[in-house]
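Participant: What would the 3D arrangement of this be:
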Amino acid sequence: MTHGPAVVLVGPPGAGKTTIGALLAQRLGVGMRDTDTDIEETAGKPIPDIFLDQGEPHFRELERQAVRTAVTEHDGVLSLGGGAVMDASTRALLAGLPVVFLDVALADAVRRVGLDAPRPLLAINPRQQWRTLMEQRRPLYTEVARAVVSTEGRSPEEVAEAVLDALELKQA
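Facilitator: Alright, predicted model coming up:
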């Protein structure tokens, strides 16, 4: 058994990281951890409030710490926040791990996230903001990923199966 997460999911808001992560954890018989949840528990408030009260740089530092801790402590399925890959030290930490980039089309992401969801970086003109985020982040998602799995036209169960196949993992 290798140390570290069995699967690490990365991708933009609306890719389904939490949903797919839960399905993978169930199929593999391991725990599921989401660094956004860890950040909210550490800060004692929702992520939009962290952005509003302390700003994005403070949030990104909390995110760096959360990812570092989770990669070290967790051996199940790990879901990272959409912007975690922006940090070079986080990308270095992910090197060699079973990282999967869940690639999602804009229309699917918008439908899943919803235009009124409390996503600080998508607050104004969500579609354009999402496109801009993807232009910045897509090369970083692919850089850290061992596999890229498209979610387009697939059910969560089909995406989870594709992740297991891509990483050649056996279900529990």
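Participant: Please make it C-alpha for all contacts and neighbour counts, starting now.
Facilitator: Fine.
Participant: Apart from its neighbours in sequence, what residue is nearest residue 150?
Facilitator: Nearest residue to residue 150 in three dimensions, chain neighbours excluded: residue 103, at 4.6 Å (Cα to Cα, 6 or more residues apart in numbering).
Participant: Tell me how many other residues crowd that neighbour.
Facilitator: 22 (other Cα atoms under 10 Å).
Participant: Enumerate every residue touching it.
Facilitator: The neighbours of residue 103, taking Cα atoms under 8 Å, 6 or more residues apart in numbering as the test, are 11, 12, 15, 148, 149, 150, 151, 152.
Participant: from what I can see the third one touches residue 151, true?
Facilitator: In other words, residue 15. Yes - using Cα atoms under 8 Å, residue 15 is in contact with residue 151, at 7.2 Å.
Participant: Not counting stretch 131-148 itself, show me its contacts.
Facilitator: 10-12, 83, 85-86, 91, 94-95, 97-103, 106, 163, 166-167.
Participant: Inside strands: which ones of those?
Facilitator: 10, 99, 100, 101, 102, 103 (DSSP state E).
Participant: quick revisit: narrow the contacts of stretch 131-148 to those that are buried.
Facilitator: 10-12, 83, 85, 91, 94, 97-103, 106, 163 (16 or more other Cα atoms under 10 Å).
Participant: Can you name the two of those that sit furthest apart?
Facilitator: 97 and 106 (27.0 Å; Cα to Cα).
Participant: about what we covered before: only the buried subset of the contacts of residue 103, as a ChimeraX command please.
Facilitator: Only the buried entries of the contacts of residue 103 go into this ChimeraX selection, using 16+ other Cα under 10 Å:
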select :11,12,15,148,149,150,151,152
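Participant: next up, for comparison:
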Amino acid sequence: MVTTARPTAVLIGPPGSGKTTIGAALAEALGVAFHDTDAAIEADQGCSISDIFVLDGEPAFRALERAEVARAVAAEPGVVALGGGAPMDDETQTVLDGHVVVFLDVGIADAAKRVGFDASRPLLAINPRAAWTKLMNERRPTYERLATHRVDTAGRGVDDVVTEIVALVGPAR
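Facilitator: Here you go, the predicted structure:
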């Protein structure tokens, strides 16, 4: 009999919300694996997401992202963290249906402290604060619609956020 793995939780949110940091800590707290789709794409492609954007363009990156998210949600047990833009894709939204999706919400002040709005964030490279605010205004309705749970990470420590998420999602299956 073939079984497919199912994530305990899928984390979504804007850059700086803590998807990678909180995801790793959450996976450890639940005793499950952690999978970051952005890191998987970089490992598979042998270059950074910024380089993919520059060399191949955003549409090429989004195609890689769409494929990796679909694969990860179908095959990765534990906690899966998606890139900030992944949930904007219609196919990805369909893939997320029926999964426990946690929207890690954050304000710009905390996001700026966490990511520094440097050149490694291609969509935030020019006027990062304005770009982040615009992205968040565009993405928030989708994040909220897809979320099973919304957790505010602003001004909070990793352990505090992880404790809240564990209480929401329960033990690993």
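Participant: Kindly reformat the contacts of residue 103 of structure 1 as a markdown table and extend each row with secondary structure.
Facilitator: Listed next are the contacts of residue 103 of structure 1 as a markdown table, based on DSSP: H, G, I helix; E, B strand; the rest coil:
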| residue | secondary structure |
| --- | --- |
| 11 | coil |
| 12 | coil |
| 15 | coil |
| 148 | strand |
| 149 | strand |
| 150 | strand |
| 151 | coil |
| 152 | coil |
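Participant: How about residue 13 of structure 1, nearest residue that isn't a chain neighbour?
Facilitator: residue 82 (5.7 Å).
Participant: same check, this time on residue 53 of structure 2
Facilitator: Residue 53 of structure 2's closest residue in space is residue 61 (Cα to Cα, 6+ apart), at 6.4 Å.
Participant: Alignment lookup: the one you found to structure 1.
Facilitator: Alignment note (TM-score structural alignment): residue 61 of structure 2 maps to residue 59 of structure 1.
Participant: from memory its match sits against residue 52, does it?
Facilitator: No - at 9.9 Å, residue 59 of structure 1 and residue 52 do not qualify as touching, with contact defined as Cα under 8 Å.
Participant: neighbour-wise, which of the two wins?
Facilitator: residue 59 (21 against 11).
Participant: For that one, pull up the helix or strand it's in.
Facilitator: Using DSSP states H and E, residue 59 of structure 1 sits within helix 56-73.
Participant: Flag every buried residue along that helix.
Facilitator: Buried residues in helix 56-73 of structure 1 (16+ other Cα under 10 Å): 56, 59, 60, 62, 63, 64, 66, 67, 68, 70, 71.
Participant: How far does that helix sit from its chain's centre?
Facilitator: Mean-position distance between helix 56-73 of structure 1 and its chain equals 13 Å (Cα atoms, centre = their mean, to the nearest Å).
Participant: Spatially central residue for structure 2, please.
Facilitator: Nearest to the mean C-alpha position of structure 2, by Cα atoms, centre = their mean, lies residue 82 at 2.9 Å.
Participant: Need the counterpart of that one in structure 1.
Facilitator: Per TM-score structural alignment, residue 82 of structure 2 is aligned with residue 80.
Participant: how close does that match get to residue 99 of structure 1?
Facilitator: 10 Å (Cα to Cα, to the nearest Å).
Participant: Between these two, which contacts overlap?
Facilitator: What both residue 80 of structure 1 and residue 99 touch, as defined by Cα under 8 Å, 6+ apart, is the set 8, 9, 10.
Participant: what sits against the first one?
Facilitator: Right, the one you point to is residue 8 of structure 1. 77, 78, 79, 80, 97, 98, 99, 100.
Participant: In three-state terms, label it for me.
Facilitator: From three-state DSSP, the assignment for residue 8 of structure 1 is strand.
Participant: Give the aligned equivalent of residue 109 of structure 2 in structure 1.
Facilitator: Counting by TM-score structural alignment, the partner of residue 109 of structure 2 is residue 107.
Participant: Just give me the neighbour total for its match.
Facilitator: Neighbours around residue 107 of structure 1, by other Cα under 10 Å: 11.
Participant: repeat for the one 4 residues further on
Facilitator: Applying other Cα under 10 Å, we find 10 residues neighbouring residue 111 of structure 1.
Participant: what's the closest non-adjacent residue to it?
Facilitator: Nearest one to residue 111 of structure 1, counting by Cα to Cα, 6+ apart, is residue 14 at 7.9 Å.
Participant: So the one you found belongs to a helix, correct?
Facilitator: No - with three-state DSSP as the criterion, residue 14 of structure 1 is assigned coil and is not in a helix.
Participant: This completes my enquiry, with thanks.
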